[in-house]
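# The following comprises the amino acid sequence and a computationally predicted model.
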Amino acid sequence: MSNEETAPYSAGAPVAAATTATEESSVLAVKKVRTVHLQQAKDVGEKFAMLTSYDALTATIFDGAGIDILLIGDSAGNNVLGHESTLTITVDEMIPLVKAVSTAAQRAMVVADLPFGSYEQSPAQAVATAVRFMKEGGAHAIKMEATAHHVDHVRTLVAAGVPVMAHIGFTPQSEHALGGFRVQGRTGGDILQETALALEEAGAFCLLMEMTRSDVTASINRAVRVPIIGIGAGAETSGQVLVWQDAFGLRDGKMARFVKQYANLFETLTDGAKAYRTDVRSGAYPAPEHRFDS
């Protein structure tokens, strides 16, 4: 496919974004978002935004729009590769996605998810996987689903120079052990807080809390110094994260209660594809202006 007479898409090309006075005074008004800036944001009461991204094009768009963190989640398993769940995606499948996002992102922090089976065996296995994501994929940090049993994993990763975002609450990789997609914190809120404190003590720079009772999230947010990112965990957090296909309506069907849709790309793309099909079948496309006649 020739692109001689078109302006090609360039990974990492800046996307124009409006800047407000508030953004200019923000601790996050930086050329590159790092862990220290997220901590500063919590310290001064600022909020930050995180989205999933799995390719260079969306990474460029989200980065240019001012999204602070881009997560290459194991959710790529069902949102990109068509798997039935996140459990089956592998490290080898994820690394090219991480590389695409890290290459395109200019400002956002890039976080790679450790997939199921890539870290549970031992702290050494976790370090080996994380090193691959950072060396081969260019990730700035990793996210791992964590319980009290993973405190040593986090401590070892941090000692090896790997920034760790610890994912607690509902952890999708443990959906079978948890009895399905169930809100966490309805019982055992104190245990969840103890886990959060232990992971913070081990060196996690941030906690991600999923599908957790909002009052439990608020209590933990007050108890820990590090910032918390929520997804279905209420508003008393420093950040929020959504899967981008959910947030912008690329997927059809029922959404989780915590999802707010900011666009309907499913409908837009469907309408566009139907219009294209109609033009091709009728001969309306390509029109004279789309042809090379000399």
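Looks like it arrived, so ask away.
# switch to C-alpha atoms for all contacts and neighbour counts from now on
Fine.
# so who does residue 71 touch?
Residues near residue 71 by CA atoms under 8 Å, 6 or more residues apart in numbering: 50, 51, 52, 53, 54, 110, 111, 112, 113.
# among the residues you listed, which ones are buried?
50, 51, 52, 53, 54, 110, 111, 112, 113 (16 or more other CA atoms under 10 Å).
# which residues sit against stretch 194-209?
Counting by CA under 8 Å, 6+ apart, 35, 39, 147-148, 151-152, 154-155, 158, 163-170, 217, 220, 223-224, 226-233 sit against stretch 194-209.
# Please compare the first structure with the one that follows:
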Amino acid sequence: MSTTFQLDTSTSRANPTPAPMKRLTVPEVRQRKVDGTTQMPIVMLTAYTARQAQLLDAHCDLLLVGDSLGQVIYGLASSVPVTLDMMIAHGAAVVRGSYHAAVIVDMPFGTYEASPEIAFASAARIMKETGCAGVKLEGGEAMAATVAFLIRRGIPVMGHVGLTPQAVNVLGGYNARGRSDAEAETILADARALDTAGAFAVVIEGVVEPIAIAITQAIACPAIGIGASAQCDGQVLVTDDMLGMFDRVPRFVKVYENIAETIGSAAARYAQDVRQRTFPGIEQTYQPRKI
């Protein structure tokens, strides 16, 4: 039985506690797909904090510390300004808050594209400082050599093709990809290149469904969809999107709960109690001890 750092909900402190189960490994995730078929689809959600990880962990195979935290946590216009330090800080928190799911950390823009050596330095720092199980990077054929370089040096890599948010300035927006035959062939070739390079899984984002299905059938490693197809080997969503934390979400998101409304309602009731001086009450204040 391994030991990890769990967030004690009674004290809000991270304490070493025995993990009740062995953490899922990257090879186990890869082995979910046998002869082109994944019997048990892979469940992945994003997580950015220890408490969020703790709540999601038991239900997920993979927790992704996505560079989407730029928009979700920091209010940035895109993921491009996200730094390595930001990813490491949140990655370490998610590892501390989980014990079951394999934690994967996004490599932010500008930390891996220039050369395999630069990518290794960035990925090694992420692995060492967070304790995560692997990294994710965007790009297809152009990044295949880098993916192989990292894997040969002990760093598991998840690929990402189709709509690649770090390339938003080149793509011109977040529209679905693969509508033309030429673009569809490029995306398929990208996924195959990453698979051949040794990626343990490939995220397919924002592509027309027939392309997602074709990629899933064409590659040996699991294909994880987001805005792709239910026929992919697994699915990932930004947790805050599926919890209804934002007014607008991509069309491929199913909103499972309206947490924003719950938070807003609670804050309104709190504000009313404060202004009416009904909070804090006797239960929330310290009274003199009776002698």
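Structure's in. What do you need? Everything quoted here is computed from the prediction, not taken from an experiment.
# out of the contacts of residue 71 of the first structure, who's nearest residue 82 of the first structure?
Comparing the contacts of residue 71 of the first structure against residue 82 of the first structure with CA to CA places residue 54 closest, at 13.4 Å.
# In this structure the closest one contacts residue 75, no?
No. Residue 54 of the first structure is beyond contact range of residue 75, at 9.4 Å (criterion: CA atoms under 8 Å).
# Would you map the helices across the stretch 1-150 of the second structure?
Remark: helices assigned in the stretch 1-150 of the second structure by DSSP state H, counting those that start in this stretch are 26-30, 50-56, 69-72, 84-96, 116-130, 144-152.
# Nearest to residue 176 of the second structure, out of those helices?
Nearest to residue 176 of the second structure, of those and by CA to CA, is helix 69-72 at 19.5 Å.
# Work out the gap between that closest one and the centre of the chain.
11 Å (CA atoms, centre = their mean, to the nearest Å).
# quick one: contacts of it?
48, 76, 77, 78, 79, 81, 82, 240.
# average distance between it and the first structure?
Following the fit onto the first structure, the mean deviation recorded for helix 69-72 of the second structure is 0.8 Å by mean CA distance after the TM-score superposition for the first structure.
# how many neighbours does the alignment partner in the second structure of residue 8 of the first structure have?
Alignment note (TM-score structural alignment): residue 8 of the first structure maps to residue 11 of the second structure. Applying other CA atoms under 10 Å, we find 8 residues neighbouring residue 11 of the second structure.
# any idea how far the residue positioned nearest the centre of the first structure is from residue 189 of the first structure?
The residue lying closest to the centre of the first structure (CA atoms, centre = their mean) is residue 71, at 2.5 Å. The span separating residue 71 of the first structure from residue 189 of the first structure equals 27 Å under the rule CA to CA, to the nearest Å.
# So which residues of the stretch 151-291 of the second structure form strands?
With DSSP state E, counting those that start in this stretch as the criterion, the stretch 151-291 of the second structure has strands at 157-162, 201-205, 223-226, 234-237.
# could I get those strands as CSV with distance to residue 252 of the second structure and mean neighbour count?
Below are those laid out as CSV (distance: least, CA to CA, whole Å; neighbours: other CA atoms under 10 Å):
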stretch, distance to residue 252 of the second structure, mean neighbour count
strand 157-162, 14, 27
strand 201-205, 10, 27
strand 223-226, 7, 28
strand 234-237, 9, 21
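# Present the ones you listed as TSV; the columns should include distance to residue 285 of the second structure.
Listed next are the strands of the stretch 151-291 of the second structure as TSV, based on distance: least, CA to CA, whole Å:
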stretch	distance to residue 285 of the second structure
strand 157-162	51
strand 201-205	51
strand 223-226	48
strand 234-237	42
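# quick revisit: wait, which of the helices of the stretch 1-150 of the second structure is closest to residue 262 of the second structure?
Within the helices of the stretch 1-150 of the second structure, the stretch nearest residue 262 of the second structure is helix 50-56; the backing value is 16.5 Å (CA to CA).
# In the first structure, what stretch matches that closest one?
Against the first structure, helix 50-56 of the second structure falls on residues 56-62 (TM-score structural alignment).
# what's the mean gap between the matching stretch and the aligned bit of the second structure?
With mean CA distance after the TM-score superposition for the first structure, stretch 56-62 of the first structure departs from the second structure by a mean of 0.4 Å once superposed.
# which parts of that stretch are buried?
For stretch 56-62 of the first structure, the neighbour count (16+ other CA under 10 Å) marks 56, 57, 58, 59, 60, 61, 62 as buried.
# which one of the buried ones among the contacts of residue 71 of the first structure is nearest residue 260 of the first structure?
So of these, ranked by how close each gets to residue 260 of the first structure (CA to CA), first place is residue 51, at 12.7 Å.
# residues contacting that closest one?
Residues near residue 51 of the first structure by CA under 8 Å, 6+ apart: 62, 67, 69, 70, 71, 241, 242, 243, 244.
# Understood, closing this out.
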